[in-house]
Each structure stands twice: as structure tokens, then as C-alpha cells.
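J.: mind folding the following:
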Amino acid sequence: MNEVLNDPLVQSFISSFFAGEINLATGIVWLGIAIGFSILGGAIGGILLAGKDLGYRLAAMIGGLFGPAAIIPATVLGLIVIAIN
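T.: Predicted coordinates:
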């Protein structure tokens, strides 16, 4: 574990990630974080909107699938705009 944390590439990634710099590696990590939150938010929204009608598990699965449909393009576009500036 020490070798991984002391690797210059990992050190560079960690410092650029926490400094808020957007490059390919940090963009992919931010996209992954956004996808995770969108799945969670979509599942919660599905439960709240259609939990009683469809059943809570089915509504959560459908919401979790439809949640990232809007977030992924918006996140990619936002990261591109931030990286350009």
C-alpha cells in the first residue's frame, strides 16, 4: 500500500484532484461520482413517485436506471466547459 501511495503518478492525481484541476483522470473520477449519486437519486425518486403503484423494489430499479440518463450528458458537458475555462 505504501508503494501505491508514494507513486509519483498517484501523488500527482491526488494533488490535482484535491486542487480542483480537471484533466482526463479527474474527469473520469468526477463522472463516476456523479453516476453513483444519480443512481441513488433516481432510485429514491422512483420510490417516492411510483412506490405504491409498482412496488418499491421495481420502482427503485427503474428509477436507478433512468436517473443517469439525464446526468451523464450534463456532467460530461459541464466538465468540458470547466476544463476549457
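
J.: when you work out contacts or count neighbours from here on, use the C-alpha atoms and nothing else.
T.: OK.

J.: hmm, who's touching stretch 76-85?
T.: 21-23, 27, 31 (Cα atoms under 8 Å, 6 or more residues apart in numbering).

J.: can you do 10 Å?
T.: With contacts defined as Cα atoms under 10 Å, 6 or more residues apart in numbering, stretch 76-85 is touched by 21-24, 26-28, 30-31, 34, 71-75.

J.: so which helix or strand takes in the residue lying closest to Val4 once chain neighbours are set aside?
T.: Of all residues not flanking Val4 in the chain, Val10 sits nearest, at 7.1 Å (Cα to Cα, 6 or more residues apart in numbering). For Val10, the host element (DSSP states H and E) is helix 8-19.

J.: ditto for Gly51
T.: helix 24-54.

J.: list the buried residues in that helix.
T.: Neighbour counts over helix 24-54 (16 or more other Cα atoms under 10 Å) mark 26-27, 30-31, 34-35, 37-47, 50-51 as buried.

J.: what's the answer for stretch 5-13, then?
T.: Here stretch 5-13 shows Phe13 as buried, counting by 16+ other Cα under 10 Å.

J.: and this one, please, so the two structures can be compared:
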Amino acid sequence: MEELLKTLNTGDFLRSLAAGDLNIATEFVWLIAATILSMIGGAIGGMLLAGKDIGYQFSAMLGALFAPAGVIPAIIIGLAILNLLNSY
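T.: Okay, here's the model as predicted:
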């Protein structure tokens, strides 16, 4: 497995991701990871808030769709601020 990571340049990518280096590739990975986590959290929150009223599946779907609407802009602004602070 280690040889595969060294030959495909993914080793450098994984090292920069683990070290906290901010470049366009790592920012996209963090954006996708945060979006997936917000969808999971939104689905759980939707089920807790409105599961009995409108049904658990429908409330989970609505929660998963509406949660990233607030999270994605916050993540982009946060990564931009971190990128600016990293350059100083």
C-alpha cells in the first residue's frame, strides 16, 4: 500500500492534507467532507425536529438538503480567511 501511495503522488497530497497545508486540492477535499457531514447532521436534526409530524424519511431528506445551504458559504469564507492568515 505504501508503494502505491508513493508512486501516484497521493502520498504528497495526503501529507499536505494531514499537515494542514491549504491549496486548492485540499480546500476542495475539506469542502466536500464538510458538506457530507452537514448533510448527515441535517438529516439527523430533521428527524429529531419533525420526524413525528411529517415522517422520518421526508424530514431527513429535507434536513439533508437544507443543511448545506448554510454550511457551504461559511466553509468557503473560513477557508479564504485561513488562506489569507496563512500567507502572513
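
J.: report the angle between the axes of the helix holding Gly51 of the first structure and helix 8-19?
T.: Orientation check (axes from the mean of the first three to the mean of the last three Cα atoms, to 10 degrees): helix 24-54 of the first structure against helix 8-19 gives 60 degrees.

J.: ok, back up a step: out of the contacts of stretch 76-85 of the first structure, which is nearest to Ile14 of the first structure?
T.: Ile14 of the first structure has its nearest neighbour among the contacts of stretch 76-85 of the first structure in Thr26, at 8.9 Å by Cα to Cα.

J.: apart from its neighbours in sequence, what residue is nearest Leu5 of the second structure?
T.: That would be Gly11: by Cα to Cα, 6+ apart, it lies 4.8 Å from Leu5 of the second structure.

J.: okay, angle between the next helix or strand after the helix holding Gly51 of the first structure and helix 24-54 too, please.
T.: Beyond helix 24-54 of the first structure on the C-terminal side, the first helix or strand identified by DSSP H and E is helix 56-84. If you take the same axes, to 10 degrees, helix 56-84 of the first structure sits at 150 degrees to helix 24-54.

J.: now helix 56-84 of the first structure on the second structure. Mean distance?
T.: Mean deviation of helix 56-84 of the first structure relative to the second structure after superposition (mean Cα distance after the TM-score superposition for the first structure): 0.5 Å.

J.: residues of that helix that come out buried?
T.: Quick answer for helix 56-84 of the first structure (16+ other Cα under 10 Å): 56, 58-68, 71-72, 75-76, 79.

J.: verify the stated contact: Ala34 of the first structure with Ile71.
T.: Yes. In terms of Cα atoms under 10 Å, Ala34 of the first structure counts as a neighbour of Ile71; the distance is 7.3 Å.

J.: now do Thr10 of the second structure against Leu17 of the second structure, distance only.
T.: Thr10 of the second structure sits 10 Å away from Leu17 of the second structure, going by Cα to Cα, to the nearest Å.
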